[in-house]
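Novice: Next comes the sequence, and after it the predicted model I'd like to discuss.
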Amino acid sequence: MALGLGLASLAVPTAFAGNTDGSVVGHTQANAVVTVTSPSTGLTRTITADGNGNYRFPFLPVGDYLLTVNSNGNAVGQSRHVTVTLGNATTVDVGSNANATELSSINVTSNALPVIDVTSTESATNISRETLTRLPVEQSVASVALLAPGVVKGNAGFGGISFGGSSIAENAFYVNGLNVTDFYNRNGFSEAPFDFYQEFQVKTGGYSVEFGRTTGGVVNAVARSGTNEFKFGTTITMEPGNWHSAAKDRYNADGSRYITASRDQDSLVKTNVWAAGPIIKDKLFFFAMYEARGSEPHNTDNLGKTITYNNADNNFWGTTINWNVTDSNTLSLMAFSDKTKNVGDVYGYDYDTHTVGPRSNIINSDTGGRNWALTWSSYLTNDLSMKLMYGQNQRDANTQSQLDVQCNVVAGTTGFLNIHDPGVALGCTNSSTVYARTDKRTQYRADFEWTLGSNLLRFGYDHEKNVSDYARHYTGPGEYYYNLYATSPGSTIPNGGVVPPGYDAYVRARRYEIAGTFPTINSAFYVEDNWSITPNFVLNAGIRNDSFNNEDASGRSYIKISKQIAPRLGFSWDVKGDASMKVFGNLGRYYLPVANVINIKQAGGLLDERTYYGFAGWDIQTLNGLTYAVPKLGAQIGPVDDSQGNGTVGDLRSEVDKNMDPVYQDEAILGFQQLINNNWSWGVRGIYRRLHNAIDDMEISATPKCGGDGYIGWVMANPGKKVTVWGDTNCDGTPDGYLTIDTSKYGWAMYDSDGNYLGQRGWVKPKRTYEAIELQLDKAWDDKWSFNASYTAAWNRGNAEGPVNSDTDFDDTGRTENFDDPYVNLSNGFLPNDRRHQLKLRGTYALSKNWQVGANVEVNSGGPITGYGVGNPYDATNYHSYFICVDKCGSIPGQFDTNGDPVQYPSEDRVYKSSPRGNYGRLPWTYTLDANITYVLPYDGGKMRVKLTAFNLLNQQRTVQVDQDLQTDISPQTNSTFRQPIGFQAPRYVQLSFSADF
């Protein structure tokens, strides 16, 4: 049925929608009574158009409606069927002769969503549940987001997705208005099965001020709900292991295998059952779902010496309850659980004979949790509406193995092992950490919309309390990590103790524990005016004021930043006045909060206790068939050293910049969209993004006044800017007040190998820009076929990727290596998420009434490759740097220290050369083709669907990640595995799904 699209000759209030619903706006006769009714739920809302005939229905649940207009008891025009989509506005003019001519050539059927929303200044892609059933899309929210232009997969071992050049730790994810983003390190989110969602909206830029706390993108989803018609159904999804193509083993140049993957196998069976319907007709509705999952993957380690059989208990439940309290008030509840318990049994394995040995370990892990949101929507008056939401999001992250309980980590220096080699393994585990964490977000928000003539005012408040309960310690009895060193009687060891007679070695027994409750409070106010300046031109002006307060384990503010003013200005020009052509643009600022991992790692109640003992020989033990050695402890030497952490929270004034600035990004977008005919449209968009500031750890080892004697330590601050921190102001060795250091010039001390102070230098400021051109062509589904194509050309440059380093697999958000010292971040170039070319194609074609085929193609150029070195002319620390040592880099021949370790050349004698970012070419292009064939059988009251999908049909296993360590230590040799492939496209797998609705 025809939808009249376009703005009338009189200004229509702009059409914005909340983050869980949509809206209907338009023009009709002055003071006419306009009514929308949901045939499926009976929800009816009625308003009176203003004196110019403008009307607006905000906060409408996603779905289909019937719109009618009456004036003085007489019908105006014909009733209209209207589809409301997530986050969008549907414009419907009724009984308006002003643009009848213009609309005569546009006839959008009810099966096709409105192609152009001329009132919106956002850049967003809507994907409905019905669309996804026709396409070969992996059943994950990330896969839905990747359908949007400018979104690419992260190329690190920790995965994730990147929006517009941002790192994978800068995005936000919502379900029914509830923020389900991981706030510990922002690398993930809580997720429900596909069949739980009704619609997705992927926002890639220009989003309104109601959204914040992201400098990447937003994925906004709404769950399904019940109607007056009772329905139920099931979906069975099968991915048999023998339908998976084997991954390739990878070999070194000498023929040795360094990645064993061909024996890995995954299999999955999911049975999903759901029911929906009325509890009270036209009033109260429910939707409920349960999904049972059978998943038992097994995989080998890289050397092919162990194999792990996993068994997961990850069954899902979810529900929504919707209550039409009155025609002006609704109450809805959404809840789901994605809690997972996995047990991994680890066995010895012989790759050549396929022989499985005895079990060597059991690994238990718990993830996920329960989530819920309660939302009240109300039409307070004809012009004022309100929406209130309260909810909680919980995520567990607990891992512990059998060896964690029974095995300590043991490590010995070369000099020690030369005289005390036990002939067996040291300890029985390489895992040093046991951790348990529960993250719980409590969120509430209030959103209001107020229509004042041609102005729509939107304002609200958004508040989150994010609490991490965290505990971490070393493995084994007593939770000790043992380090062993050669020595001689009478020698002084690091804690000042003197080695007694009879000992030629000593043991350092270290306990390292962090535990506590760490809250962060994020809150924001926003206000926005959407002004229809002319009938065809909309101006959107908003401002958001964010504040972040990260607290330490004792409840004190650790990092507190307020008054983060984010202005956003956008426009939309309906060029012809009939919604067939649109020019739009926006300027905006977006702020990024500090992840909770910073509170914990930098401001926790750290216990770092080091006790020294004489080495009294070996205790040889056996566990799971492995014989290993643990040191016997002799007499304690010297006092216990807890100077690095005594279990209490220290003086944070010396650890945090007092006047820290937030991380924010500015964005500019200019775009064009045109409706070619009733189903086809095309568009182009230009994007520019620039990131400002970083919050990261820096080692401030000198001050302008006191030089190298002004050591402060590791400080969370803005590198390259002025830092105000507690320290020594008069150079007497005692911190006594605040001092300000311009870290663009000062802050890092340089020494020669004899410890002589040589001066200091500062840090360069972080830089990151993203420039892109996007082209998109869209053919809406018309019961015969649909098609979407997008091409993105992008340039992502700078000297800092963001709060994580994907090129070095460093995912501790906000604690990167980028600013550990000024020599680390000197290189400017193309960043890890730079993909110069990106092509995406997707579509469905109906072969007949019952048969459909679909395809999804993604083509990406490869990211840049950097050759990282170690250290620099003034620092031998083992971290990644943009320098490589080329002469006098290793040990001095024939010279050894008291531990028997080689003596290195003095740092000032070494010769380094620059190794710029992206200097070693690029990763290969990747091509992925997913395809499906579907049999659809409609029947009275329902539909059966059988769908066979092949993901990565061509079984491309191209390299997506390589070893970028050109040097792994300070030596003249380069790393033999530099540029060695270590990450690959997932092999082909086939999925069969059967669904039936009744």
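Specialist: Happy to help now that I have it.

Novice: make it CA atoms for all contacts and neighbour counts henceforth
Specialist: Fine.

Novice: which residues does the closest residue in space to V202 that isn't next to it in sequence contact?
Specialist: Computed as C-alpha to C-alpha, 6 or more residues apart in numbering, the closest residue to V202 that is not its neighbour in sequence is V219, at 4.6 Å. Counting by C-alpha atoms under 8 Å, 6 or more residues apart in numbering, V219 touches A145, A172, F173, Y174, F200, Q201, V202, K203.

Novice: Structure two is appended below for comparative analysis:
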Amino acid sequence: MKALRRSALCLALGMCLASLAPMAVASDGSVVGRTAPGAEVTVRNPATGFSRIVQADASGSYRFPFLPVGSYVLEVRKDGATLGEPVEINVSLGNATHVSAAATGGVSTLDSVEVVGSRVVNAVDVSSTESATNVTREELARLPVERDPLAVALLAPGLTKGEFGGVSFGGSSVAENTVYINGLNVTDFYNRVGFSSVPYAFYKEFQVKTGGYSVEFGRTTGGVINAVTRSGSNAFEFGAEAAWEPAFLQTSASDHYGAQGNPEIIASHDEYDRSSVNFYASGPIIRDRLFFFAMYELRDYQPQNTTDLGDSMSLGNSDDAFWGGKLDWQISDSHQLELLAFSDQNATVTKVHGFDLGSGRRTGYQNTRFLDNGGRNWSLTYTGYLTDALSMKALYGENERQFSQKSLNDIDCNRVRDLRDGISKRDVGCTNISSVIERGDEREAARLDFEWALGGHLLRFGMDREVNTSHHQQYYPGNRLLYEIRDTQPGTTLDNGGTVPDDVFAYVRTRTNEVDGQFESVNTAYYIEDNWAVTPGLVLNAGLRLEAFDNKDSDGRSYIKMDDMLAPRLGFSWDLKGNASTKLFGNLGRYFLPVANVINIKQAGGFFDERTFYVFEGFEDFEYNGQIYQRPILGAQIGPVDNSQGDGTVGDLRAEVDSDMDPVYQDELILGYQSMIDEKWSWGVRGIYRKLHNAIDDMFITSNGILCGGEPSEIGWVMANPGENVTVYTDTNCDGESDGYVTIDTSTAGWALYDHDGNYLGERGWSKPRRDYKALELTLDRAWDDTWSFNASYTLAFNKGNAEGPINSDTDFSDTGRTENFDDPWVNFGGYGYLPNDRRHQFKFRGGYAFSEHWQVGATLTAQSGRPVNAFGAGNPFDGTNYHSYYICVSNCTATNPSERVYQHYGRGAGGNLGWTYDVGANISYLRSFGDTRLRVKLAVYNLLNQERVTEVDDELEADIGFRNPEYLQGTDYQSPRYAQFTVSVDF
């Protein structure tokens, strides 16, 4: 224990009166506070020699914006005399460090107090109205956290694992988040699910923004992962880190069989061996001016996986290295330049063999698959401290993501899938590759940010612009046809309008799906915000962000263009006790979501999607690579060829896109309270309400509302706002040619109804998309004091509506913005209820303890209630459509006249909820220093209790109209089994 004067404690903890603080998209934080009016305040980074002096204004306020993350020393002088002692402070990512010094006549010199440890971080930022969780590299070293930014993000309250490898923020889908590295947006703009990344050891700090973020952040209705990388200093440093996840420390997963005894998920033979070794070096090129940090990482990943049905085994190999580096040039104390560059290119070669499930042995060679992804990325950032009151940042960068998927069998082999019930082998052809894909995505990003202090006001303004270009080619392997065999019943109406003949119980659907072109989207935003210190303890901020999205087709024409989208953000923070230890805060804001480039590609890219239906006449066998495979024998064609979803041409966009489309946006309201219990402990509570407005999705509009010969004309597939007015170009005078615009209220019209004999009966409309998220969060935190730390959170949440977002995880549909939710009115009719990302209760705990100088332990626990389960049907009581619905046929289901069938409504979540899941992680670390050499050895175990609880089930109650799915409620996804990771790091 050691005694400090209260004024010094204010410096260390930031627990005194503070001035306004900025929040920046880039890799920085700030220092703000009060001292004697006119005093000179100096902040200095001992590691880099950076130093800056500002003069406190007439009220004693001062601020240092845009400071690189790191450790600093702060000094205050007036009239040639030093006020107090120099104090060490930390500047964290996206936060303000509050430092107020005692001064004669300014802030009273207070009594001495005692504090444990050399430095404790204050968790209450009284100048901020946002909700965020910061996690440093040092804290991650003490915890069993997987080496992935998403695993770091999941430490924050209210976040859950989603489908397709993403995370859900506050009830949103996984396709609504944004990720930044050193201020560069690296989010995958093709489908908004993935992102570019760097090795774990390359990061310095993460900030997970879960709500209430300021106007310089946009293009998200989920959350933000903001990360900063390591940098060099005046000290030459180098080191290495090795990480190994050996197969022999992995617990085998269980195999799961369906209700009829057929294999559903064969996973007991799955395993992998993953290892990496990185080497880094950093130091000065010119002392106090120019610094470098460089890393090279060797990586090796060798997965072994069987298919879910256990009929083949894949042996993968990926060994591409990562390289990355950062240059920091302190041109002067007022001008800085930083360059970031890295490559996350990665190639995986996978050998595919047959597999005998009974013996557990692989058999003959079948195919070799190639998967390439990643790309080269760079950004250049300038920071200028133009005056004590005016500062700026400018960034330009490029983010590249390549994706390539192909195999050696692509020329000779079609994919053939047998999807009939009770069939144990789904892929019966000589390839199981879904599509041959070659895609290149490149983002050009530029932004300007300014901060201007004007007395009690801090004006922040700027702009950013992104040009996102996709080069995309895609087609099915073989002769570019996909064959699918499915069960059916005589009299069933197929998707192309054809009727299944008598005595036919299975059909073959052939499909051609091709696209080739270049597509561009341009997203632009301008913002301005005023942070106003109304009183010494009350801060109000009012901001406005002006967004514009412009998605273009393969010919460069604007396809979806939305301008003048105003996103207001209002917030307040009230320092209740006047010493920065307790605050009441709130935020009300609007956030817009851009349209993913996959929409340009598949809706306005000359997309060719042709489907033909045939009677299934059995299989014929053929030999390939010494193995016997099957292909279907095609009988009579059923109905017409269906190319309604794309005929290979870029059509008349006036007829395919709503000319007055509204954007997707979310309104958010947050009210919270945070308080320090003492210099280490803090707690908080936060109430959140989020409401999603609109959807942009494809709709099949069968009526233009104009009767020609007693019935309306069909428009076809239109990208629009379901449930809203849709304006499209169509035939208005019944001559068969489009000649004018019509506006259809799709909440009541747009879908033509016919009886069994084809007589027009009228129209129905679509349900309006809804998503509401209500949550209460409680947090408790104890800061690390060189001995132990602890963090706990509980979230009570209600996520309700009829639209998860631009993707559907309950139906495994990841084609962003082209979900089946609004294909016809019945898919979502009666579908209001608890959404797939609803987790009513969620507990999270993490902590670390050093029980000696050399030994540390850490642990994490996440416990959460299960997701809702649906009971999807195949038909509906309104027409003969045979598609996904919330209605189950309960009587007279084989009637050829749909009006004679009897249905019962099974709303969203009718199947109840899955059980709770528990995930415990634990680690032990050994630390040792040998002079200037530091050694850390760590063993981390994930899913320590080896929980393998179900996380997803088959929730299709009907396989076809009137036919129950025997695999209903069969698990389709489970927790990953226990595995362990060794890491050894040496720093010199």
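Specialist: Perfect, thanks for sending it. What you see is a predicted model; the values in this text were computed from it and never measured.

Novice: Give me the TM-score for this pair.
Specialist: Their TM-score after superposition, calculated using TM-score structural alignment, normalised by the length of the second structure, is reported as 0.92; 955 aligned residues with a C-alpha RMSD of 3.0 Å.

Novice: still on that earlier bit, of all the contacts of V219 of the first structure, which comes closest to F584 of the first structure?
Specialist: F584 of the first structure has its nearest neighbour among the contacts of V219 of the first structure in K203, at 15.3 Å by C-alpha to C-alpha.

Novice: The residue nearest to V202 of the first structure -> the second structure?
Specialist: Alignment note: V219 of the first structure maps to I225 in the second structure; criterion TM-score structural alignment.

Novice: And the strands in the stretch 451-600 of the first structure, which stretches?
Specialist: Taking DSSP state E, counting those that start in this stretch as the criterion, the stretch 451-600 of the first structure carries its strands at 455-474, 481-486, 505-534, 537-551, 557-574, 581-592.

Novice: Those strands into CSV, with extra columns for distance to P639 of the first structure?
Specialist: Below are the strands of the stretch 451-600 of the first structure laid out as CSV (distance: least, C-alpha to C-alpha, whole Å):
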stretch, distance to P639 of the first structure
strand 455-474, 21
strand 481-486, 17
strand 505-534, 12
strand 537-551, 32
strand 557-574, 31
strand 581-592, 44
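
Novice: Relative to G344 of the first structure, which of the ones you listed is closest?
Specialist: Closest among the strands of the stretch 451-600 of the first structure, using C-alpha to C-alpha: strand 455-474, at 20.5 Å.

Novice: Read off where the closest one ends up in the second structure.
Specialist: With TM-score structural alignment as the criterion, strand 455-474 of the first structure aligns to 457-476.

Novice: so where does the match of V219 of the first structure fall, helix or strand?
Specialist: Here I225 of the second structure is covered by strand 224-229, with elements defined by DSSP states H and E.

Novice: Closest to A876 of the first structure out of the contacts of V219 of the first structure?
Specialist: Distances from A876 of the first structure to the contacts of V219 of the first structure, taken by C-alpha to C-alpha, are shortest for A172, at 38.6 Å.

Novice: Aligned counterpart of that closest one in the second structure, please.
Specialist: Under TM-score structural alignment, A172 of the first structure pairs with T178 in the second structure.

Novice: ok now do the closest residue to that match other than its chain neighbours, which residues does it touch?
Specialist: In this structure, T178 of the second structure finds its nearest non-sequential neighbour in V224, 4.9 Å apart by C-alpha to C-alpha, 6+ apart. With contact taken as C-alpha under 8 Å, 6+ apart, V224 of the second structure is in contact with N177, T178, V179, Y180, V208, K209, T210.

Novice: swap in L538 of the second structure?
Specialist: Neighbours of L538 of the second structure in contact, by C-alpha under 8 Å, 6+ apart: F572, S573, W574, D575.

Novice: re earlier: out of the strands of the stretch 451-600 of the first structure, the one nearest T442 of the first structure is which?
Specialist: Closest of these to T442 of the first structure is strand 455-474, at 5.2 Å (criterion: C-alpha to C-alpha).

Novice: part of a strand, is N242 of the first structure?
Specialist: No - counting by DSSP: H, G, I helix; E, B strand; the rest coil, N242 of the first structure is not found in a strand; it is helix.
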